[in-house]
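> everything below, folded, please.
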Amino acid sequence: MHLFSPIFLASIYAAASTAAASPLLGQRDSPSNETSTTYNTPVSQYNFNDAGYTYCQANYPSSKSYSPLPNASLEMVQVVVRHGDRTSYTVLPNENETWTCDGVEEDTYLHETDKPPRNTTGSFKQVIEIPKWNSKYGFSNKVWAGSCDIGELTDIGKSQHRKLGGQLRDIYVRKTHFLPPTLTDTSSVYFRTTHIWRTKNSGESLLGSLYPGRNTDSNDAIPMHTYPESIETMYENTAACPKLNSYVSQIYGSATFQQFLKDQGPLMSRISGILGVSGSVWTASWSGYVDALLPRKCHAKPLPCRSVNGTKTDDCITEDDVKQAMRNGSFEWTYKFRDHPLSGEYMRLAIGSFLATLRDQIHDHVSGAAKAPKFSLYSAHDSTVATILGALKASNADMLWPPYASNMLFELWKKNDGNHVVRIIYNGHILQLQDGFKWCDLSSCPLDKFNKYLEALIPTDVAAQCAI
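Presented below is the predicted three-dimensional model:
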């Protein structure tokens, strides 16, 4: 989750002041046929089936059930992932938990631009160190005890992407022979990540299992591409696109969303009282509650209890509280990213430039205009995955908050008749679309139809259209 930038919070404040798992390639039932979990809102279409859902771990694609497209050959794979398990961004008042990230260290070394490149510094490990006196001398509630920074990838998160990389190797190397067993040409793999550690480390873990055994010679290094934070396109970047603030304000200030906040107000008040938090960010959105509670639940840490004068009481957050907070988060993001009247325009400016990147890569390959990589990995955030799902009009079941290590595979196939089709696999199954918006069968979507749909989501002049 890319949480709590000052500009994003300003938008939420403005809105508040205005009013306030299936087997791989299996077809999911449409939401209307699912056993529904009813949300306490007046909006009938928000009946999500969250049976079997867990925020803590996405499903992996499986080589056992993976089926190549009949009468076609695979030509390109683009993978968009959410980072793995991480620590929370929220350090609570009276925090007494310990988080350990000792196994997640970044090995680095520098080299000059000589040919051949040579290591000029030796290797270094960058390690987060939390001082033992964290709870004293005025630094209490700034960060917890242990060795983890806020929002840092944990050992579990690293392991999740190592397993995902192994699954992808089983599919694309061992089963389909689409990728070679040994990476001899690093230009055949493209790796892009946001500038944040957890996405870098997640991508490194995944590629380390997709292509294990590589050495540290700089000639064998897979380039890790990043955009400067100020112009990042893999998440809703309000700093680069100020117009997004206006849309957020209108979406969160809408009558439907404000009614939702009112309906869920008693639970919000209960949880915020126990957490000991206050302020507009805790009354205008459920995102902070997802961040505060779910990382703790995923690590089986005790759920927070109310503290009175520094003494813990028996008034604690329950499993049901966490489950409903998670449902409310899914409701919020689905309404924002897919169903508000402004969602389409919001998606165009929030994720359209990144969708253009995916489209252009495919175009370069098909047209032969430039050499395109066979395999591309984009390591990003839950908001990245959620905005893409919203833009594609994913079904209610697939709009549930993207779990850790969520994975979206865009496969380009060439049929025997010469036509290209796109297949999208999300967390181990064909991505399903919302009732009434089934614009294509994503088990085999004709490329021209796919491109036509994307065109409406891609801004023609993002700088001009993002200006206020």
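> hey, let's count contacts and neighbours off CA atoms from now on
Will do.
> mind checking the SS state of R327?
Recorded secondary structure, R327: helix (DSSP: H, G, I helix; E, B strand; the rest coil).
> I should have written K312 there, sorry.
Applying three-state DSSP: K312 is strand.
> hmm, P304 and it touching each other?
No. In this structure K312 lies outside contact range of P304 using CA atoms under 8 Å: 9.2 Å.
> looking at these two, which one has more neighbours?
P304 (24 against 13; other CA atoms under 10 Å).
> sequence B follows; please return its structure for comparison with A:
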Amino acid sequence: MRSLTAGLMLGASSSVLALSPLDTFYPPGINQTSYISNSSNALYGGIYKAPTNGPTGGHPYGVYDYCSMPHPRSQEYKMPGPVANGSVKADLVYLEYLQRHQRRSPYNILPGGENQAYECDNVRPYVYAGPNSNSGIQPVPVYAQTYEDSSNPFSPGVNGTCQYPQITVGGVQDGFQHGKDLWQVYGKKLRLIPRKPNQRVWFRSSESSLTQASAGAVLRGVWPDYDGALPLHQMVSSVDTVNEGYSCNAIGTTLNQIKSTAEWQGHLSVTSDLRAKLGAMLGATSSSWQSTFDHFSDNFQARLCNGYELPCSVSNSSACVTMDMAAEVFRAGDWEWNYYWRANPYVAKYIQVVEGLFIGEIISHLENVLNGRSSLDYSHVFVHDGDIGPVLGALGINALRWPAMASNIAFEVWETKEHSSKSFYARVLYSGQPVQTIHGSLDWIKLTDLIAILRPFVPKDIKSLCG
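Now for the predicted structure:
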């Protein structure tokens, strides 16, 4: 297994190696299809490899790391500029923290079959329920253990002990470290997160076991000695405002419009040879594999981020995906995510129909702080890349690479007091660093200005918009 440093350097040109950690988040040419086809871009300074066991940390810390994105950490955390230079005195009074789940096994198993077994018997996905009273039945903490039976005539296409997807042991370990680091910054340093959970903290996830398992690992890192249970709030899946839970015809029709543009067709044109090679090698010739790079990226990322190698054909062990091929797949995935949420001509509507209601919830939380009505200090929401992407798009991020495992957005609200009056300012961090946007760096802006940036992406009548 190559080291993480080698994983960073693999296939990279000297110009890419000179990138700062922040630079790796913002490829300047990502809007052009030449970003995909230019092999000298390689991995654009990113990390795409990790061992089976974590936690991973990237090197240097803060670089774009698909396997486990950086997050606020005490060693690197800096106070907002005006606070750091002493021009204002301010206290952190609210944190809205969003994060994608930790690393996992793939969603997409190769149609031609997988040449490696996936093993997950080193992690226990617990699945049990109990009453909300200590006087009731206390269930046995059972966990899922995947197995195969020789009498079953059907095959999932891959041997092993994993569900697809499920959080891996490295994902659990990454989550625990993630939570420990959040405590060091927002608990110990800034004294916002309480020593024990109280009524002013609130947690939410999607209905997915991935986000739920990540929540358990992260929150254990925040409170390693807490011996109680915590509510993880979820909406009914059919009306959930994250992970595209509610039914909305406009999501599909808008996506079809996006994929009908000349730019989208252009990116398929420049990658036609690559897609044909991968399709023939891996049996992945259906439209679901050939119309976007979602499936190839997902499969390759899950392998590399959990200590596995890139795939080979099950019928020809010498026909294997190379790192150069994978790097082009990853660049194409970056291009697609940037196009979905930043560059396409229908982007405002697309964000509204996919994520507008959730963005409205964030605004509501921020307005409650602004108006002195907030009952919370710390809100932590565990979601998916498909939620992180549109929120970053609404913020106007300058360039959007695929929001990787454990990608996170921290909405910090700071209160200043001058001459007996108080004002509220905001800072928005993406994976631990002030997000760079078309509105400038969101290191220190009026809270009202942040709300104004987000508000256009909240639909006035989502039912009419969805049809």
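> count of residues packed around the residue opposite M234 of the first structure in the second structure once aligned?
Applying TM-score structural alignment, one finds that M234 of the first structure aligns to V242 in the second structure. V242 of the second structure has 26 neighbouring residues, counting by other CA under 10 Å.
> how close does V242 of the second structure sit to G112 of the second structure?
Between V242 of the second structure and G112 of the second structure the distance is 32 Å, computed by CA to CA, to the nearest Å.
> also A42 of the second structure?
From A42 of the second structure to G112 of the second structure the distance is 27 Å (CA to CA).
> for D91 of the second structure, same thing?
In terms of CA to CA, D91 of the second structure sits 56 Å off from G112 of the second structure.
> which of the two has more residues huddled nearby?
G112 (18 against 15).
> hmm, the more buried one is touching V314, no?
Yes. Using CA under 8 Å, G112 of the second structure is in contact with V314, at 7.0 Å.
> any common contacting residues for the two?
L282 (CA atoms under 8 Å, 6 or more residues apart in numbering).
> so what's the residue count around K277 of the second structure?
15.
> quick one: map it onto the first structure.
Per TM-score structural alignment, K277 of the second structure is aligned with R270.
> kindly report the same for F358 of the second structure.
Under TM-score structural alignment, F358 of the second structure pairs with F354 in the first structure.
> OK, contacts around that match?
By CA under 8 Å, 6+ apart, the contact set of F354 of the first structure is 233-234.
> how near is it to F260 of the first structure?
31 Å.
> ok, P6 of the first structure next?
24 Å.
> more neighbours, the two?
F260 (19 against 11).
> picking up where we left off before, what sits against the match of M234 of the first structure?
Contacts of V242 of the second structure by CA under 8 Å, 6+ apart are 206, 355, 358, 383, 387.
> make it 7 Å
206, 355, 358, 387 (CA atoms under 7 Å, 6 or more residues apart in numbering).
> correct me, but D291 of the first structure touches S88?
Yes. Under the criterion of CA atoms under 7 Å, D291 of the first structure is in contact with S88, at a separation of 5.8 Å.
> neighbour-wise, which of the two wins?
Neighbour totals were compared for D291 of the first structure and S88, and S88 leads with 23 against 20 (other CA under 10 Å).
> apart from its neighbours in sequence, what residue is nearest the more buried one?
Spatial nearest neighbour of S88 of the first structure, chain neighbours left out: G151 (5.3 Å); criterion: CA to CA, 6 or more residues apart in numbering.
> separation between that neighbour and G103 of the first structure?
15 Å.
> out of these two, which sits in the busier spot?
G151 (20 against 13).
> map the more buried one onto the second structure.
In the second structure, G151 of the first structure lands on P165 (TM-score structural alignment).
> its match reaches R103, doesn't it?
No. Contact criterion CA under 7 Å: P165 of the second structure and R103 do not qualify, at 9.8 Å.
> where do the strands sit along the stretch 101-250 of the first structure?
Ranges of strands within the stretch 101-250 of the first structure are 106-108, 124-126, 145-146, 189-193, 224-225, based on DSSP state E, counting those that start in this stretch.
> comparing the first one with the second structure, how large is the average distance?
I take that to be strand 106-108 of the first structure. Comparison of strand 106-108 of the first structure with the second structure after fitting gives an average deviation of 3.4 Å (mean CA distance after the TM-score superposition for the first structure).
> ok now that strand, how far from the chain's centre?
Chain-centre distance of strand 106-108 of the first structure: 24 Å, with CA atoms, centre = their mean, to the nearest Å.
> please report how far G307 of the second structure lies from A343 of the second structure.
34 Å.
> give me the more crowded residue out of these two.
Using other CA under 10 Å as the criterion, G307 of the second structure and A343 rank with A343 on top: 19 against 16.
> what's the match for the more buried one in the first structure?
Under the alignment (TM-score structural alignment), A343 of the second structure maps onto D339.
> and C67 of the second structure, by the same measure?
In the first structure, C67 of the second structure lands on C56 (TM-score structural alignment).
> rewinding a little: among the contacts of V242 of the second structure, which ones are buried?
206, 355, 358, 387 (16 or more other CA atoms under 10 Å).
> test my guess that the second one contacts P390.
Yes. Judged on CA under 7 Å, E355 of the second structure makes contact with P390 at a distance of 6.4 Å.
> quick one, strands of the stretch 251-400 of the first structure?
305-308, 311-316, 375-380.
> buried residues in the shortest one, which are they?
Taking 16+ other CA under 10 Å as the basis for neighbour counts, the residues of strand 305-308 of the first structure that come out buried are 305-307.
> go on, the second one?
Of all the residues in strand 311-316 of the first structure, those buried under the rule 16+ other CA under 10 Å are C316.
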